[in-house]
Structure formats: C-alpha cells, structure tokens
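Participant: Need coordinates for the below:
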Amino acid sequence: MKVSDILRVKGGTLYTCQPDEPLVKAIEIMAEFDIGSLAVMEHGELVGMLTFREVIHTLAKNGGSVGTRQVRGVMDDHPMSCTPETELDQVRPMMLERHTRYMPVMDNRMLMGVISFYDVAKAVVDSQNFENKMLKAYIRDWPEEETGKNEPNFP
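Facilitator: Okay, here's the model as predicted:
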C-alpha cells in the first residue's frame, strides 16, 4: 500500500497557514477544525509544519501564553516528508523513529496532502482486516480432498 492510497481515501482537504500569521490565529484554526497540524505555506511552497506538539512546547515555556508570537517562531521548519509513491512499510518506521505524528506528502515541490500517524495506523488495520476476511473466506471454501480407496472417510 502506498501513501497515495491514504490520500485518496482521506480526501483533498488541506489546512494551511502562513508563517507570519499570529500563532493564536493558527491555534484557533486547529481548534475550529479539530486538527492536529497545519502546513505552513509561503509563496505557494511548504516552509514548515505547525503541530500541537510545537504549540504545547510554546505554552509550557511561556507560562501558558503564546503572546504575540508568529507561526514562524514555533513551527518545525524542516519537517520530514514522503511522496505519494512511498510505501507504508517505509513510512511507519520513519514516523516512529522521529516521533512524527504528521507528515507532509510532497510531489517534487508541490504539497499533495498531510498524513497522520492515525491515518497510517488505520490503513494498516483496514488492510489486515481485509486480508483476514479473504483468508477466512478461502478457508471456509477449502476444497475437500478425495479419499483414497484404503483410507477411512471421516466426516
């Protein structure tokens, strides 16, 4: 399974902000749409990712306030990314190794979407459930072996 399969199921909605926006506005967008990340775009290009992790670290460092900070000052300006053609078996260890919960999907310099660790886990579970269903159907329809002349025929 490839990342493009997740994006196809997930749909094309992409939430973004600009690096010079006030952090408080970005947090309001994240809360309004119940999302854990925003792709930070400038002049049509991805320049970073803002996730709840960066927001929480900022709040912890500043006594629970974000003040007048801008997104640029707290965003991850070197997010790990993948392509639509990346296999999920490659994405899982990448996300686990760097504790990444949100990963931009890039096709050259174009942002195609953002996948979350939840998206990846759900795709793996759905795939395993489908495989289990197919295996159970195959076993249920297992052809009976013909018994030889000298073999007993047990029911």
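Participant: Only C-alpha atoms from now on, for both contacts and neighbour counts.
Facilitator: Fine.
Participant: can you give me the helices for the protein?
Facilitator: 3-10, 23-32, 52-61, 88-97, 117-140 (DSSP state H).
Participant: what would these look like in CSV with mean neighbour count and distance to M80?
Facilitator: Formatted as CSV, the helices of the chain follow (neighbours: other CA atoms under 10 Å; distance: least, CA to CA, whole Å):
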stretch, mean neighbour count, distance to M80
helix 3-10, 16, 14
helix 23-32, 17, 20
helix 52-61, 15, 15
helix 88-97, 14, 8
helix 117-140, 13, 13
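Participant: Distance to M106 for those helices - can I get that in TSV?
Facilitator: Formatted as TSV, those follow (distance: least, CA to CA, whole Å):
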stretch	distance to M106
helix 3-10	10
helix 23-32	22
helix 52-61	21
helix 88-97	13
helix 117-140	16
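Participant: For the comparison step, fold the sequence that follows:
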Amino acid sequence: MTYEKGAKMKIRELVGGSAFLCGPDLTMTQAAEEMSEQKIGALAVTEKGELIGVITERDILRAVAQHATLQTTTVREWMTTDPDTIGADVNVEEAASWLLTAGYRHLPVMDNGELIGMASIKDVLWSVFDASKVADA
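Facilitator: Now for the predicted structure:
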C-alpha cells in the first residue's frame, strides 16, 4: 500500500488501525483513568463487538459539573450514543474540515462497518499543517 503524506493522506493511515475501547458498564472513574493512562481524550464504547457510543473527556467534565458520583456512574449514562463516524478512505483535509465544522474533537473511523480507530482533531490538523509546511517550502 502506498501512503500519502499530509492532506492527501487517508484517515486509515493516520489512525494506525487501533482504537481504545471500553464497555458501557465501565465506571466514569475507570474511563478517566484509561484516558489518562493512554494520553487520549476519548474511548470508543462497544458492546457485543459493535460501536454503540463514544465517551470523551468533555463527558467526564459534564458529569463532574453535575455532581455525578464517578466511582459508581457508568459510561452508558454519559456517553454519546449512535455517534457520527468517518470513513477510513476520507482524506485528512476533508476530515479536518468536517471535524471543525461539526465541532468534534474525536470521531470513530469505520471501514466496512468495522471500527478501526479514532481520529482526533489534533492529529488531523497536525497532518494538514505538516502538508502545508511542505507545500510552502
């Protein structure tokens, strides 16, 4: 497979084929610990092998602000259900535009109905930025 650099790169190349997952019955504390340990801002929530939601650092902050007991409150109660997803063959420039327009910071990447990773706005924008530096040189 040939990999493109920068803005022409496909999202599949950027996410590297891995997603950090959790189940819906994980506590919010456990989800926060996993995000902190992995240095990520979102987890894909799966059940029976299917993507059912996304839990983000913003969701955890919302729960804290509403005085939820994070040690007993589950991800299922705070996750975004039926999340939007992005196709694996979308190029990063298109992905950046969509993430910024929709206001997303993380988006599950799907390939033929299978979750293959999580695109973050940070990674996508860095990829586009690197491409623009090369183009300007």
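Participant: circling back: so which of the helices of structure 1 gets nearest V71 of structure 1?
Facilitator: Evaluated over those, closeness to V71 of structure 1 peaks at helix 23-32, with 4.8 Å, by CA to CA.
Participant: what's the matching range in structure 2 for that closest one?
Facilitator: Aligned using TM-score structural alignment, helix 23-32 of structure 1 spans residues 28-37 in structure 2.
Participant: Kindly report the same for stretch 112-123 of structure 1.
Facilitator: Counting by TM-score structural alignment, stretch 112-123 of structure 1 falls onto residues 116-127 of structure 2.
Participant: Tell me the residue in structure 1 aligned with V92 of structure 2.
Facilitator: In structure 1, V92 of structure 2 lands on L88 (TM-score structural alignment).
Participant: what about its match, distance to M1 of structure 1?
Facilitator: L88 of structure 1 sits 6 Å away from M1 of structure 1, going by CA to CA, to the nearest Å.
Participant: ok so, going back, so the match of V92 of structure 2 makes contact with V3?
Facilitator: Yes - the criterion here is CA atoms under 8 Å, and L88 of structure 1 meets it with V3 at 6.2 Å.
Participant: Give the burial count for the closest residue to S18 of structure 2 other than its chain neighbours, as a bare number.
Facilitator: Excluding its sequence neighbours, the residue lying closest to S18 of structure 2 (CA to CA, 6 or more residues apart in numbering) is G117, at 4.7 Å. For G117 of structure 2, the count of nearby residues is 24 (other CA atoms under 10 Å).
Participant: G117 of structure 2: what's it in contact with?
Facilitator: Contact analysis of G117 of structure 2 by CA atoms under 8 Å, 6 or more residues apart in numbering lists 12, 15-20, 108-110.
Participant: quick one: stretch 78-87 of structure 1 to chain centroid distance?
Facilitator: 10 Å (CA atoms, centre = their mean, to the nearest Å).
Participant: Give the buried residues for that stretch.
Facilitator: 79-84 (16 or more other CA atoms under 10 Å).
Participant: With stretch 62-79 of structure 2 instead?
Facilitator: 63, 68, 70, 73-76, 78-79.
Participant: So which residues lie in contact with it, not counting its own?
Facilitator: Outside of stretch 62-79 of structure 2, the residues within contact range by CA under 8 Å, 6+ apart are 23-31, 45, 53-56, 59-60.
Participant: how much space between A121 of structure 1 and S81 of structure 1?
Facilitator: 17 Å.
Participant: Kindly apply the preceding question to V47 of structure 1 instead.
Facilitator: Counting by CA to CA - V47 of structure 1 and S81 of structure 1 are separated by 12 Å.
Participant: And T13 of structure 1, by the same measure?
Facilitator: 18 Å.
Participant: before we move on, what about G44 of structure 1?
Facilitator: Counting by CA to CA, the gap from G44 of structure 1 to S81 of structure 1 is 17 Å.
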